[in-house]
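A.B. asks: Dropping the sequence and predicted coords here.
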Amino acid sequence: MKLMRVGTKGQEKPAVMADDGSIRDLSQIITDIAGDTLSDTVLEQLRQVDLQSLPELSSDERIGPCVGHVGKFICVGLNYVDHAEESGLPVPEEPVLFMKATSAIVGSNDNVIIPKNTNKVDWEVELGIVIGTEASYVSRENALSHVAGYCVVNDISERGFQIERGGQWVKGKSCDTFGPIGPWLVTRDEIEDPQNLNLWLEVDNHRYQDGNTGTMIFCVDEIVSYISQFMSLQPGDIISTGTPPGVGLGQKPEPIYLKAGQVMKLGIDGLGEQQQLTVSHQN
């Protein structure tokens, strides 16, 4: 299933994309795409619904974040060898973890705000894992059973905040609008192999990133198991799994960063596409 949340900010309705491309309202069945509604039991109930019997929503409505009420937004850094090299950092021996503030989360096509007093805003297309059932000390073999599905994430970063302001990555990752997710949460049964997905990103129609999840250093099942050794993962938590090479920081001979008025387009096989316009901060 391709689950989504549609409507104005803060008033999104749970929805599903039917096979014919229509968007169907799930409000009569569930309250939101969030928390316990992401369990295998509820997802299986939704699969049994005759989608054509549900009200159709306009395709012109805003697509909100594909998951609501996210508790944790966990990111894996430097998870592609080539990206670690372009960042001038060693290939990690264990997953590098950091948090991204949940207040950064926006819809897949919402504007991205360039923060005040910055000039190093960067892009990062990433595969997002959405947790469906609580995971604590889970084995790698059982890890995927705790996954509800996957989504596209643009892990937008302000490199000056990230690198030059005291060494805390979270400062460069958590600005408002720096976490577009969606358009869909695609349930795990539709993704045959999360380690064989092409992912790409363009700025103003120039392709900067063109990779495949098969080149991850740490795979999806390993990431879920690893994180669960340090903290419990709750339904609706999102894990962003790292980005392939081609970020602005790594461009030669000089880094290239985002400015207001540019358009980012990005996508992952089977998970849909995002498009964001960058805009100046309005005070």
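C.D. replies: Looks like it arrived, so ask away.
A.B. asks: From now on I want contacts and neighbour counts done on CA atoms only, so please keep to that.
C.D. replies: Fine.
A.B. asks: Count the neighbours of Ile129 for me.
C.D. replies: Look at Ile129: counted by other CA atoms under 10 Å, it has 28 neighbours.
A.B. asks: Tell me which helix or strand it sits in.
C.D. replies: In this assignment (DSSP states H and E), Ile129 forms part of strand 125-131.
A.B. asks: same question, Gln275
C.D. replies: strand 272-280.
A.B. asks: Could you give me the buried positions within that strand?
C.D. replies: For strand 272-280, a neighbour-count test (16 or more other CA atoms under 10 Å) marks 272-279 as buried.
A.B. asks: What of stretch 200-208?
C.D. replies: Buried residues in stretch 200-208, defined by neighbour count with 16+ other CA under 10 Å: 200-203, 208.
A.B. asks: May I see those residues arranged in TSV, with secondary structure as well?
C.D. replies: Formatted as TSV, those follow (DSSP: H, G, I helix; E, B strand; the rest coil):
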residue	secondary structure
Trp200	strand
Leu201	strand
Glu202	strand
Val203	strand
Tyr208	strand
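A.B. asks: next, the one to line up against it:
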Amino acid sequence: MDERSAGGMVPVNTSVAHPARVYNVWLGGKDHYPADQEAARLAAAANPKIVPAVRANRAFLGRAVRQLAGEAGIRQFLDIGTGIPAADNTHEVAQRVDPGARVVYVDNDPIVLAHARALLVSTEQGATDYVEADLRDVDRILTAARETLDLSQPVALMLVAVLQYVPDADDPHGLARRLLDALAPGSHIVLSHPAADIGAEEVAASMRVYNDRAAEHAGATPRTHAEVTRFFDGAELLDPGVVQLPEWRPDPAGGTSPGELPMWCGVGRKP
């Protein structure tokens, strides 16, 4: 079944699962279809740590954005694979620190576009924009981003829980490097990724369940600590390096750690 996105132009295939909508299920949102609900339910049954990992991933994004907008003084963010808007989106966190922060979101699901137009509203001093594009289309992303961001000044490149949807055959490490290479010195890369070497059997089982129900070109690939660390080639890793989600600069008031979760994360600075 196809439905139409806002504006009636782009078909939305609701019969197969899409990453942004499945993620929305796990976050407790309402913007998804039965195919997404089934994929989310079965994947979480195969690996019960998925839901706490997804929520810890959202918390990591917030901590990283606060860190970069605050201590590092970053005022521009390129958030690729943004997903359906939820609480504490990148622009909201950044603009609390500096209302003049500028953010460009990128995703390839028309449902995300429909929500982004309505919900990703900037402060008067800052700016937000949305680009409908696939992560693989680096040139399109950079061209569109230049309409809002000054790429001659530092930018935070946000690749949070998105690179798993790029198979090895499409060279995800090369894509990340091309994006970082296009940014000014002092830019940062913020990245998280499902782990192939934490709870490996459960992760593999949940990925199989999800991939069997996902849209074409939307299958997921977990990667090892070494493979995730390679995404930071060309950048200087900030302490504490590539670690599990709860271990990246935890909020002292954040409560009890959820324990071992099957995702790696890190932040690096382009020298």
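C.D. replies: Sure thing, it's come through. Treat the numbers as computed from the prediction; the structure is a model and nothing was measured.
A.B. asks: Could you quantify their similarity as a TM-score?
C.D. replies: Laid over one another, the chains give 0.28 as their TM-score (TM-score structural alignment, normalised by the length of structure 2), with 134 aligned residues with a CA RMSD of 6.3 Å.
A.B. asks: Next, format the buried residues of stretch 200-208 of structure 1 as CSV and append distance to Leu97 of structure 1.
C.D. replies: Formatted as CSV, the buried residues of stretch 200-208 of structure 1 follow (distance: CA to CA, whole Å):
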residue, distance to Leu97 of structure 1
Trp200, 23
Leu201, 23
Glu202, 26
Val203, 27
Tyr208, 24
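A.B. asks: And the residues you listed, which two are furthest apart?
C.D. replies: Maximum pairwise distance in the buried residues of stretch 200-208 of structure 1, criterion CA to CA, is 10.6 Å, between Trp200 and Val203.
A.B. asks: which strands and helices sit next to the helix or strand hosting Tyr226 of structure 1?
C.D. replies: Using DSSP H and E, Tyr226 of structure 1 falls within helix 220-228. Contact partners of helix 220-228 of structure 1 among helices and strands, from 3 or more CA pairs under 8 Å, 6 or more residues apart in numbering; DSSP states H and E: none.
A.B. asks: Output the contacting helices and strands for the helix or strand containing Pro52 of structure 2.
C.D. replies: Using DSSP H and E, Pro52 of structure 2 sits within helix 50-70. Counting contacts by 3+ CA pairs under 8 Å, 6+ apart, helix 50-70 of structure 2 packs against helix 19-26, helix 34-46, helix 90-97, strand 156-160.
A.B. asks: looking at these, which is closest to Gly62 of structure 2?
C.D. replies: Closest approach to Gly62 of structure 2 among the helices and strands packed on helix 50-70 of structure 2 (CA to CA): helix 90-97, 6.5 Å.
A.B. asks: What's the first helix or strand after that closest one?
C.D. replies: strand 102-107.
A.B. asks: List the buried residues in the one helix or strand Val112 of structure 2 maps to.
C.D. replies: Here Val112 of structure 2 sits within helix 110-119, counting by DSSP H and E. Going by neighbour count (16+ other CA under 10 Å), the buried part of helix 110-119 of structure 2 is 110-113, 115-116.
A.B. asks: Export the helices and strands packed on helix 50-70 of structure 2 to TSV and append columns for distance to Arg208 of structure 2 and mean neighbour count.
C.D. replies: Converted to TSV, the helices and strands packed on helix 50-70 of structure 2 look like this (distance: least, CA to CA, whole Å; neighbours: other CA atoms under 10 Å):
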stretch	distance to Arg208 of structure 2	mean neighbour count
helix 19-26	14	23
helix 34-46	8	20
helix 90-97	30	22
strand 156-160	21	24
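A.B. asks: can you put these in CSV and add distance to Glu236 of structure 2?
C.D. replies: Formatted as CSV, the helices and strands packed on helix 50-70 of structure 2 follow (distance: least, CA to CA, whole Å):
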stretch, distance to Glu236 of structure 2
helix 19-26, 30
helix 34-46, 34
helix 90-97, 22
strand 156-160, 14
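A.B. asks: So which of these is nearest Asp2 of structure 2?
C.D. replies: The nearest among the helices and strands packed on helix 50-70 of structure 2, by CA to CA, is helix 34-46 at 12.5 Å.
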